[in-house]
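**Student:** Structure here, sequence nowhere to be found:
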């Protein structure tokens, strides 16, 4: 029997009015509320409890003086991280607010991480990089060639840092004969860029090395910032000596790397790129020695075979002399016959020339020319006399004909030529008027008459 008392609610009554959650439901609901309320947040804090398991994910806490929060940055996000996190490092992160449901822990899912203050440095870095690139300081055409064989190599770095030990170790291993000149300087801090510039200028003034290595071990962006100095970049570009950089690790790129004639990912790699490998040289020498040995053996073998052949061809002196004597006798006989034939031929040729010369005697030609001249003269005189007589007869005939046709001859027979005063000949009496004056030309002289009558 159930006893009911006014104002008192039993458990059976309240269970129908309350919403009861399980732990997983509560955590899931809280996660939804957090992720819905906060999309993305930026935080600046200090890293603590950093863990980097084999999975590649990063787990750490972000804290300030009053509180801390758990964070996770998954592998596919931290690959693009410029500054890997370290314990106690102050960072700037972009994250999503969430809840780890299995343990009900409030956490941040980090999407981006950089060292505090790195953002401004990166912007300054990109601006300087773009400026120098536009000016042509990164052009490959301006790069000087790097030789593996250098009499002396200069190293611009800290005299006490790990980089110089790495360089010396690599060079001793690869090419122990290589001479080094160290130009000590700071490679971190506010004075580092100025000291590096000074040592590069000193090396160019002294001209005691053939190549410069500018090296430094790994570090954060701030640690390597001196190598992003604009004056240092221009000093490297203006250097008469080739410069190889080996700054930081393979993922570190500084302005000095872009301006340098060759960039190596590490100080050890810079030493390798500027020196020959003694093992390779020894292998090349051994190969050349083997080739030379084989070449000389082949030559000696060839000469030996040739000497053997010559020895087989060699005869006794007596047989050689006898053979030479026979050859000499044969040559003497051939020479005598040739001289005899030559003498006979020359005599015949001489007789022919004498005969031709007798025919070409000048006295004979002169006498013949004289006879020809006399004959030609006689023929010329006869021809001239004949032509003169013929022309003289023709002249007389033509004179007689000319006289017979001459008006004067007609006038000589008593005829006259009458003309008017104007000179017009009178051929018809009708053309003359009474009283006009006419002129009559006789053989000798003229008569002027006045017409009194016309018949």
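**Tutor:** Arrived safely, thanks for sending. In this text the structure is predicted, and so the values were computed from the model without any measurement.

**Student:** all contacts plus neighbour counts: C-alpha atoms, from now on.
**Tutor:** Fine.

**Student:** Would you map the strands across the chain?
**Tutor:** 41-51, 58-63, 68-73, 90-100, 105-115, 152-157, 179-184, 211-216, 243-247, 262-264, 417-420, 437-441, 446-450 (DSSP state E).

**Student:** before we go on, here's another structure to hold up against the first:
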């Protein structure tokens, strides 16, 4: 009997049918350590190996299953995997096709939380220097939470009791489920774009880690950290912590506590105002009394109470100033007279009339003084100026 000749493809296909036909390998749970993990491929798939101390098996996790992961796998991580065993015909290798993966020893959500927290902490997203103070007297308080939960009722009641001047700007969102984190993120961003409030409360009431998971979203954490409006995170109860708590400017243990942290107490502020009023009133009355005493003292010592003394003193002062002014005037007059006499003597000494008094004369011809006679012919008439007057004469 001749033996059948098989192709490689036929052999691989036959082995694949044998393995897939065994129901025990169609849905198995297997534990081991991840190795040869190459990260997420651009197609969205993950390729790695699963090993223990004796053996290793190759594995693949397609993008549809990867999208359901709550944490980031890494080499050396112990995991529990659910999947099926089959043969990849092209290479003839049998491998594990992974449908679900959970950390071994810690829940997937807890690991995802710690991984995201560590990564954002390393980026500095939670640094205390980034935190902004809350406004002391907010006029508008933004509230991002479920419209049907107890959180919004508690916030409204406490705000109305403590600080009724504040207006509540409410953004109703889902706080649980697949679309919750996207809605919460969009509400935070919308309040910022509109500058709709002075401070913002983001939160919900208590629940399991799965119920609160929307507040562990990376996009929400980044939106809260980037918010120009101070954000108070109030998720769950005092023992619950979320990524949103670390990204916010302030964490409140409950939504009720958040409302108290965001609002001053009206009665306390009123008491403070009354104390200030009493202080300034007492201070003002004391100042008025002090000024009144000073005015009384000035009036008692004022010359207005003795007008005669005031008039006599001012008259004596006026007479003294008048005498000094008169003396200065006489002294200046004498000085001016002496200066005038001196200048008059000098002017008189230089006068032509003074020269004529000593026997000299001045000859005029044509109205002008003659300095040289050579230009005048004999018989020419001239005028002689002497001390006592003028006479006509002829040259000979």
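**Tutor:** Done, it's in. As the structure is a computational prediction, the values presented were derived from the model and not from experiment.

**Student:** Just give the TM-score of the two.
**Tutor:** Scored against TM-score structural alignment, normalised by the length of structure 2, the superposed chains reach a TM-score of 0.56; 249 aligned residues with a C-alpha RMSD of 3.2 Å.

**Student:** Name the stretch among the strands of structure 1 that sits most buried.
**Tutor:** Highest mean neighbour count of the strands of structure 1: strand 243-247, a mean of 30 (counted as mean count of other C-alpha atoms under 10 Å).

**Student:** mean shift of that strand relative to structure 2?
**Tutor:** Superposed on structure 2, strand 243-247 of structure 1 shows a mean distance to its aligned partners of 0.9 Å (mean C-alpha distance after the TM-score superposition for structure 1).

**Student:** Please tell me which residues of structure 2 that strand aligns onto.
**Tutor:** Counting by TM-score structural alignment, strand 243-247 of structure 1 lines up with residues 231-235 of structure 2.

**Student:** any residues touching that stretch, and which ones?
**Tutor:** 199-206, 212, 215, 224, 241-242, 244-245, 248-255, 257-258 (C-alpha atoms under 8 Å, 6 or more residues apart in numbering).

**Student:** which residue lines up with residue 164 of structure 1 in structure 2?
**Tutor:** Aligning on TM-score structural alignment places residue 164 of structure 1 opposite residue 152 in structure 2.

**Student:** Check residue 140 of structure 1 too.
**Tutor:** Residue 140 of structure 1 maps onto residue 128 in structure 2, by TM-score structural alignment.

**Student:** So what's the residue count around residue 282 of structure 2?
**Tutor:** 12 (other C-alpha atoms under 10 Å).

**Student:** Counterpart of it over in structure 1?
**Tutor:** Using TM-score structural alignment, residue 282 of structure 2 sits opposite residue 294 in structure 1.

**Student:** For residue 302 of structure 1, see how far away that match is.
**Tutor:** 12 Å (C-alpha to C-alpha, to the nearest Å).

**Student:** swap in residue 269 of structure 1?
**Tutor:** Residue 269 of structure 1 is 49 Å from residue 302 of structure 1, by C-alpha to C-alpha.

**Student:** So for these two, which sits in the more crowded spot?
**Tutor:** residue 269 (20 against 12).

**Student:** give the contact list for residue 81 of structure 2.
**Tutor:** Residue 81 of structure 2 touches 29, 30, 31, 98, 99, 100, 101, 102, counting by C-alpha under 8 Å, 6+ apart.

**Student:** hmm, back to that, so for residue 32 of structure 1, which of the strands of structure 1 sits nearest?
**Tutor:** strand 90-100 (8.1 Å; C-alpha to C-alpha).

**Student:** by contact count, what packs against the closest one?
**Tutor:** Judged by 3 or more C-alpha pairs under 8 Å, 6 or more residues apart in numbering; DSSP states H and E, strand 90-100 of structure 1 is in contact with helix 23-37, strand 41-51, strand 105-115.

**Student:** what range in structure 2 does it sit on?
**Tutor:** So strand 90-100 of structure 1 is aligned with nothing, judged by TM-score structural alignment.
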